[in-house]
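> give me a 3D structure for the following:
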Amino acid sequence: MVTLAEVAQHAGVSASTVSYVLSGKRSISASTRRRVEESIRVLGYHPNAGARALASSRSNIIALMVPLRTDMYVPVMMEIAIAVATTARAHGHDVLLLTGEEGPDAVRRVTGSGLADAMILMDVELDDERLPLLRASDQPSVLIGLPADTTGLTCVDLDWGATGALCLEHLAMLGHRDIAVIGEAPAVYERHTGFAERTLDGLRSRARELGLRALHRPCEGGYDAVAATLARILDERPGTTGFVVQNESAVEPLLALLRQQGRAVPEDMSVVAICPDQVAVQASVRLTSVGIPAQEMGRRAVEHLMAKLGGRGTDEVVLLPPGLTVRTSSGPALRRVR
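Next comes the predicted model:
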């Protein structure tokens, strides 16, 4: 392992000069700084994390709080986490991943221990118990998600309300009047998770404006749960011709069940999904869908956090606009009841 003394010898300067270049505590001439930085690059020197923290009063670590719940679609959460980690690394920071369902206790542990310079929180609920602690702390933070009250917070998220409305508008344009929403697992709504609640609010609001009937049913996902949910929907609303699915685990079981019942997609039933593009294009019927910009959300969250750490950031809400890609799972409604 290359030492600071070896960098100093290679650059022809003192060890203290190398230390000042790394910490920025003293002004160093541009030519000397370039020489030291070139030696660091050539030798592959990496400062010891502990020493660096002592020198700068910073750990250069970001805490990422992402509870991995069984009722959430983990691949999307991990795609966001990877985007956070790679963007943070480009800014010279590492990521401490906190995956437990600890809530406020995890925030207290991070803010009270100096483990990290800043925090990014995911799986945000409308009335998230972690938020009072964030507002009371001097530590910079960013939410990937949108609570009910965003005062004093920086939030990055997909515009889920506009996403729900966009799915509804697409089906309405095709002549569908009775639309069913197969949603996330019941526990997601019981926690008042922001993305699920806001999608539903946007969809219902647009349905009222357009005079459509929208029926929402949560679903655990998996074949048996989707079969029971579909049977309930068709019993309650036999005229249903359009589905919006916000549950990646329900997509393929729904398509299989419709096939088994002799309901062709999209001739008899149209299906629009809110899911990653990979899920949409690999389904047995290529799904019309609104994609989830996981990488963009992770990248933007880190960029806003770096601005805060640099004293440039302000509290703001950034909502990414949704985009709907039309594929083969949606078509004109047939006005007949099965």
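> can we go C-alpha only for contacts and neighbour counts from here?
OK.
> which residues are in contact with the helix or strand where Arg108 lies?
Assessed by DSSP states H and E, Arg108 sits inside helix 104-113. When contacts are taken as CA atoms under 8 Å, 6 or more residues apart in numbering, the neighbours of helix 104-113 outside the stretch itself are Ala63, Leu98, Ala116, Glu129, Arg130, Leu133, Leu134, Ser137, Gln139.
> quick check: ChimeraX command selecting the buried ones in those.
The following ChimeraX line selects those of the contacts of helix 104-113 that are buried, judged by 16 or more other CA atoms under 10 Å:
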select :63,98,116,130,134,139
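> which of the contacts of helix 104-113 sits closest to Arg204?
Comparing the contacts of helix 104-113 against Arg204 with CA to CA places Glu129 closest, at 26.9 Å.
> before we go on, could you also do this sequence so I can check it against the first one:
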Amino acid sequence: MVTLAEAAQPAGVSASTVSQVLSGKRSVSTTTRQRVEQSIREVGYHPNAGARALAGKRSNIIALMTPLRTDMYVPVMMEIAIAVTPTARTHGYDVLLLTGEEGPDAVRRVTGSGLADAMILMDVELEDERLPLLRDTDQPSVLIGLHADTTGLTCVDVDWSATGALCVEHLAGLGHRDIAVIGEAPAVHERHTGFAERTRDGLRSRARASGVRVLHRPCEGGYDARALTLARVFDERPGATGFVVRNESAVEPLLAPLRQQGRAAPEDVSVVAICPDQVAVQASVRPTSVAVPAQKMGRHAVEHLMAKLDARGSDEVVLPAPELTVRARSGPAPAAS
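Model (predicted):
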């Protein structure tokens, strides 16, 4: 960790001058201030909140890192964040929300400054650049998501592989032999985001075991993009009768293009969505769905973090089994004509 004296050296000033620039308690010339600010940026100095407090005193702050990306379904991310905040308050902690896409830089800033006692990371990728930094620090942390290597980590997530498999199992059990998957935006897969990759792997694995064909197509947001994706699916697989929607924003908008294609649910096609229950029940045509328990994940992450802060917790991976709710939009595959 960079010290105050090390931050002062490139600027040619004393450590006390750097402190004065940071605190603003004393007047410092504009030229000196600019030199100090440049030096701070160059050496990566972060004021240590813990050092300004009494020895051994915690900040009682949890950092929640949740990049709000335009290619992801933000309501689910915020639902998790909203669950984290009141749960943390019941333990006497406030939440510092980091919403930028700074990645490792944000982790360095928080762990190096003593600004927070612990950290929760969301939007976890299979090869996440933030993880080596967390492993190199003693600061407690919990991931809402699953890294490719969970050694030395505490992770709270849905068993996405089992979720994908459950969708195929349901449709295959109804006689559907040709299934199309409307996936997340292409950028989500390009980043190898854990939940999207694991769901796709689970879908494909169970499809192979069940003798079912699966076509997976990523889908951008917007009505036109969804309609185009659906049209391409039917061009490639005109016999598709089962649909898995792994894109929360596409659950409701997918139904209108299906009707325009002359395919009614569940008479011609069956639809299974992977989404929060409220998304499924608020749709004009309620699909069968596998729930995304966003609030429960947020609460569990805080509870595991509190256990680690109190030296009660150990590294573990918590993956509740998925639950499928059958509704009217999935039914037997239509008889071949």
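> before we move on, back to that, now the contacts of helix 104-113 of the first structure in TSV, with distance to Cys275 of the first structure and secondary structure?
Output for these, formatted as TSV (distance: CA to CA, whole Å; DSSP: H, G, I helix; E, B strand; the rest coil):
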residue	distance to Cys275 of the first structure	secondary structure
Ala63	26	strand
Leu98	24	strand
Ala116	32	coil
Glu129	27	coil
Arg130	27	coil
Leu133	32	helix
Leu134	30	helix
Ser137	35	coil
Gln139	33	coil
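> farthest pair in the contacts of helix 104-113 of the first structure?
For the contacts of helix 104-113 of the first structure, with distances taken as CA to CA, the pair at the greatest spread is Ala116 and Glu129 (20.2 Å).
> and the residue nearest the centre of the second structure?
For the second structure, Asp123 is the residue whose C-alpha lies nearest the centre (CA atoms, centre = their mean; 2.8 Å).
> that one contacts Thr66, correct?
Yes - the pair Asp123 of the second structure / Thr66 is scored as a contact, 6.5 Å apart, by CA atoms under 8 Å.
> quick one, strands of the second structure?
Listed in chain order, the strands found in the second structure under DSSP state E are 61-65, 94-98, 118-121, 141-144, 155-156, 178-183, 213-218, 242-245, 270-275, 288-291, 317-318, 324-325.
> now the last one on the first structure. Mean distance?
Right, strand 324-325 of the second structure. Comparing strand 324-325 of the second structure with its match in the first structure after superposition yields a mean distance of 0.3 Å (mean CA distance after the TM-score superposition for the first structure).
> contacts only, for Thr154 of the first structure.
Under the criterion of CA under 8 Å, 6+ apart, the contact list for Thr154 of the first structure reads Ser141, Val142, Leu143, His304, Thr314, Asp315, Glu316, Val317, Val318.
> give the equivalent position in the second structure for it.
The criterion is TM-score structural alignment: under it, Thr154 of the first structure has Thr154 as its aligned partner in the second structure.
> count residues in the vicinity of the residue nearest to Val84 of the first structure when sequence neighbours are not counted, would you?
The spatial neighbour of Val84 of the first structure that comes closest, neighbours along the chain excluded (CA to CA, 6 or more residues apart in numbering), is Gly298 at 4.7 Å. A total of 26 residues lie near Gly298 of the first structure under the criterion other CA atoms under 10 Å.
> in the second structure, what sits opposite Gly298 of the first structure in the alignment?
Under the alignment by TM-score structural alignment, Gly298 of the first structure pairs with Gly298 in the second structure.
> any idea how far Gln34 of the second structure is from Val21 of the second structure?
Note on Gln34 of the second structure: its distance to Val21 of the second structure, by CA to CA, to the nearest Å, is 9 Å.
> oh, that last question was meant for Val36 of the second structure, not what I typed.
Counting by CA to CA, the gap from Val36 of the second structure to Val21 of the second structure is 7 Å.
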